[in-house]
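Visitor: the following comprises the amino acid sequence and a computationally predicted model.
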Amino acid sequence: MPPEKKDLRNAGRGARARTPQFVKNFRGVKNWKEASTWLEWRQIEDIECITPDQAGVARGKMMPSKKFTSNTSLALPSAVFMTTITGSYPEDGNGFSYPEDDGDLKLVPDLSTLSVVPWESDPTAQVICDLVHQDGRSVEFTPRNLLRRVVAAYARRGLKPVVAPEIEFYLVRKNPDPDYPLTPPVGRSGRPIGGGQGYSIAGVNEFDELIDDIYHFSEAQGLEIDTLIHEEGAGQLEINLRHGDPVELADQVFLFKRTIREAALKHDTYATFMAKPIQGQPGSAMHIHQSIIDKKTGRNIFSTEDGSESEAFLHFIGGMQKHMPNALVMMAPYVNSYRRLTQAASAPVNTKWGYDNRTTAFRIPRSDPAARRVENRIPSSDANPYLALAGSLACGLIGLINEEKPDAPVGTTANEDRIDLPRGLLEAVERFEGDTTLRDTLGGGFVSTYAAIKKAEFETFMEVISPWEREFLLLNV
């Protein structure tokens, strides 16, 4: 076997001792030379070059690892990032224009995201890519670039956002026919899973083998799970991630969704991140914990030196209160999302804030001053993590810049009062397009593209006749 083909893992003891540490890392390398060594050491045959589209779906190309490391130019059609969840395309108008040439966008691999794909039978790796125009300019309407834009806006002010997402999802029985409702799965006890299992260890144990695969798949990719719990819904679980950089955490959520779906399929079960998959059961959220760090001092700007709340803390909340209803379509992107946002439910329909109050949109968890943070409880788990984080952080940043004042905190039940948020997708899109301050922060190219996609999705939804219409209108009107 030629030296360049030698498997370092099977080499002599001396060769193993000389193996650089980066090769053993589960996730990420610094440059192309390290990438080549990393792939060779693992005998990787194929590479998935992926990037999130507007829905958070992995798009990209697969290629042999040798081609990947040979300075190959990668590209995807720009139309990929203008498509709806149904695969159709929006109409031109209101600032959106479909490119007539459907030109290519270049995929630029972010080698810090290189990891294995543990569920593949053949040795396979994956890498998340950024998108640029042919001249190297960043593509402003793609999700990962949008989040980078918002983080950069903080950086220009000497600030660094820190986030920690919590993702809820359901395990459901396999159901290939969309005309039939989803039902809870059968656990190891042999009985269908029931609701009311919040924080139940027995509820988690019903899916021991599946959860073990989630942990094993995650570890192999260098993804860190902080905690895993059973939520209130039947077969509803929640994974909490450790706090960190917004782009890195969005990458983790993006990969976690793939991981959880694959682990579920291995056990003949679906994992779904729909906001409201089962009638009568709680919806699924993606709560986002947020704090802001001063890059020079490393101090959390939400706390003063004596540990009390800062003006910046209140301004951040003020910005969330004022602009979150206009950014809602980034947190609740589909018609199904609004089935979760109902009064007297665990999902907030208000813009209130309070201390350890789960009925408010913006909860302030109990913490020491260094960990003071704002939890945004509005986003649903169907949201693209890059867009949800970008939208949430953008609202807070606007509040910091404009020194927005929040309402007084609420200490009572807040989710039985008036509804402060848009009640449906079209209203949310209209509010989104009308907020000029939010448009300036996110970029006009993204706002017009995303709004056009959401309008087109609503129109395809309106073509479907629901069981409710057949039940109550068929013979009564």
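Guide: Structure's in. What do you need? Residues are numbered from 1 along each chain as shown.

Visitor: from here on, contacts and neighbour counts on C-alpha atoms
Guide: Noted.

Visitor: walking through the stretch 251-400 of the chain, point out its helices one by one.
Guide: Ranges of helices within the stretch 251-400 of the chain are 311-331, 337-340, 385-402, based on DSSP state H, counting those that start in this stretch.

Visitor: so which of those gets nearest residue 446?
Guide: helix 385-402 (10.3 Å; Cα to Cα).

Visitor: next helix or strand past that closest one?
Guide: Counting by DSSP states H and E, the next helix or strand C-terminal to helix 385-402 is helix 425-434.

Visitor: okay, pairing it with this:
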Amino acid sequence: MADWTDKLPEHTRDYIAGRRVDEVECVIADVAGVARGKAMPASKFATQKSYFLPNSIFLQTITGDWADNPFDGFTEPDMVLVPDFSTATAAPWTADVTLQVIHDAHDQQGNPVPFAPRNLLRRIVGLFNAQGWTPVVAPEMEFFLTARNTDPNIPIIPPIGRTGRRAMANQAYSLSAIDEYGKVVDDIYDFAEAQGLEIDGILQEAGAAQVELNLAHGDPVKLADDVFYFKRLIREAAMRHDCFATFMAKPIEGEPGSAMHIHHSVVDTKTGKNIFSDRKGGETEAFLHFIAGMQNHLPAAVALLAPYVNSYRRYVPDFAAPINLEWGRDNRTTGLRVPVSDPSARRVENRLPGMDCNPYLGIAASLACGYLGLMEAKLPRAECSGNAYSGSDELPYNLGDALDVLEEDQAFREVIGTEFCTVYNSVKRNEYKEFLQVISPWEREHLLLNV
């Protein structure tokens, strides 16, 4: 036992604090960002260097169905999953001492599985590294706390707060509003501390019981791991207090959607200087190239940033969601915002991703667009200084169209990986086809007796 626990991060060793570890959860994110894997006794984990799972876990849809395997037919060859001990952390909501460890997926020859989301993100980071650059990201997480909903036919409603009243909308940045569900927030803080996860801040968003959690900037793979862990711990904290936490892009009709805005900067690996700023503190050509890459390739990336039919319900005017590829300084109506900052912190905020996206894929897709911009060295459109909501743009507005655009952008597909795109298309086409067979309440209400 001592051998493997010596490999654990300090915060995890502190959590154990001499106690016996009962169970280890060996986890890996599938295409949807759902945690898959195995749980085993710690004594078993101590003697096992890796374990096996079929590669078909990346072909499972969000409904539990299985998409067609475009490579191996029905053979479902095993992958070798290897623990990344730097990710080992507590599962503090369990009764016994339990740890979680994210694993990496290799094929049986030791090569990274190209359609494993974490491998994909690591490869995108490697493209930057090969140019002497280090990408830096800072994700923002938005989510709703809701009343328990056990019947999918019943609309989602806000939870009851400590005052005995349901949470109200239009209370952005209100401390009183977030105090309504303070016990949930307290548990989020406690769980995060036990897991060694850093929170930059928590605030009330515009929706009813809509919360935003900000993470400090850092390494893209590490931040994606953190978002992956945060989603689970937030759900667990909510259920402790008789409510749900949802990361759906648009869970409640008439309320704003939930985004995962991603802030991007790139530093020179040797000097540590932000390549978006020159010696005098001005904007560089690389900064403009990065924005141009996003404008030129984000339409293809939307299929990864908005991965479900519900995702596109967020892309509507006047609900604080971007529906354009314009860029502007400190302009929240643009899809690409440049926040006010010091030259060393100059960055681009991509406001398109929904909180329902897989964090590994969302960050990878966003970085891929910026990388292509740096390599193509094109200039962006003129800055938008007015209301970008009033215009229209070339973004796809449903999942089917988004998948079509993804197929058409060959440069983006090559950076993301053609094998991954093939698997992703198979999974998402299956989900979209299944959704189109569902008859909605709107159709029954307005069409049943009127057409």
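Guide: Sure, I can see it. These figures come from a predicted structure and were not determined experimentally.

Visitor: number of nearby residues for the closest residue in space to residue 390 of the first structure that isn't next to it in sequence?
Guide: Spatial nearest neighbour of residue 390 of the first structure, excluding adjacent residues (Cα to Cα, 6 or more residues apart in numbering): residue 147 at 4.8 Å. By other Cα atoms under 10 Å, 25 other residues sit near residue 147 of the first structure.

Visitor: what's the answer for residue 92 of the second structure, then?
Guide: 21.

Visitor: map it across to the first structure for me.
Guide: Superposed on the first structure with TM-score structural alignment, residue 92 of the second structure falls opposite residue 118.

Visitor: residues contacting that match?
Guide: 124, 217, 220-221 (Cα atoms under 8 Å, 6 or more residues apart in numbering).

Visitor: give me that answer again for 6 Å
Guide: residue 217 (Cα atoms under 6 Å, 6 or more residues apart in numbering).

Visitor: so it sits in a strand?
Guide: No - checked against DSSP: H, G, I helix; E, B strand; the rest coil, residue 118 of the first structure lies outside a strand; its state is coil.

Visitor: let me know the secondary structure of the residue nearest to residue 390 of the first structure.
Guide: helix.

Visitor: and the aligned partner of it in the second structure, how far is that from residue 213 of the second structure?
Guide: Matched by TM-score structural alignment, residue 147 of the first structure corresponds to residue 121 in the second structure. Per Cα to Cα, to the nearest Å, residue 121 of the second structure is found 22 Å from residue 213 of the second structure.

Visitor: and what of residue 231 of the second structure?
Guide: 11 Å.

Visitor: with residue 50 of the second structure instead?
Guide: Taking Cα to Cα, one finds residue 50 of the second structure at 34 Å from residue 213 of the second structure.

Visitor: between these two, tell me which one has more neighbours.
Guide: residue 213 (18 against 15).

Visitor: list the contacts of the residue nearest in space to the middle of the second structure.
Guide: By Cα atoms, centre = their mean, the second structure has its centre lying nearest to residue 359, at 2.4 Å. By Cα under 6 Å, 6+ apart, the contact set of residue 359 of the second structure is residue 224.

Visitor: need the counterpart of it in the first structure.
Guide: Aligned partner of residue 359 of the second structure by TM-score structural alignment: residue 385.

Visitor: and for residue 299 of the second structure?
Guide: So residue 299 of the second structure corresponds to residue 325, using TM-score structural alignment.

Visitor: ok, now how distant is the nearest residue to its match once chain neighbours are set aside from residue 110 of the first structure?
Guide: Counting by Cα to Cα, 6+ apart, residue 325 of the first structure lies nearest to residue 421, which is 5.2 Å off, once chain neighbours are set aside. According to Cα to Cα, residue 421 of the first structure stands 37 Å off from residue 110 of the first structure.
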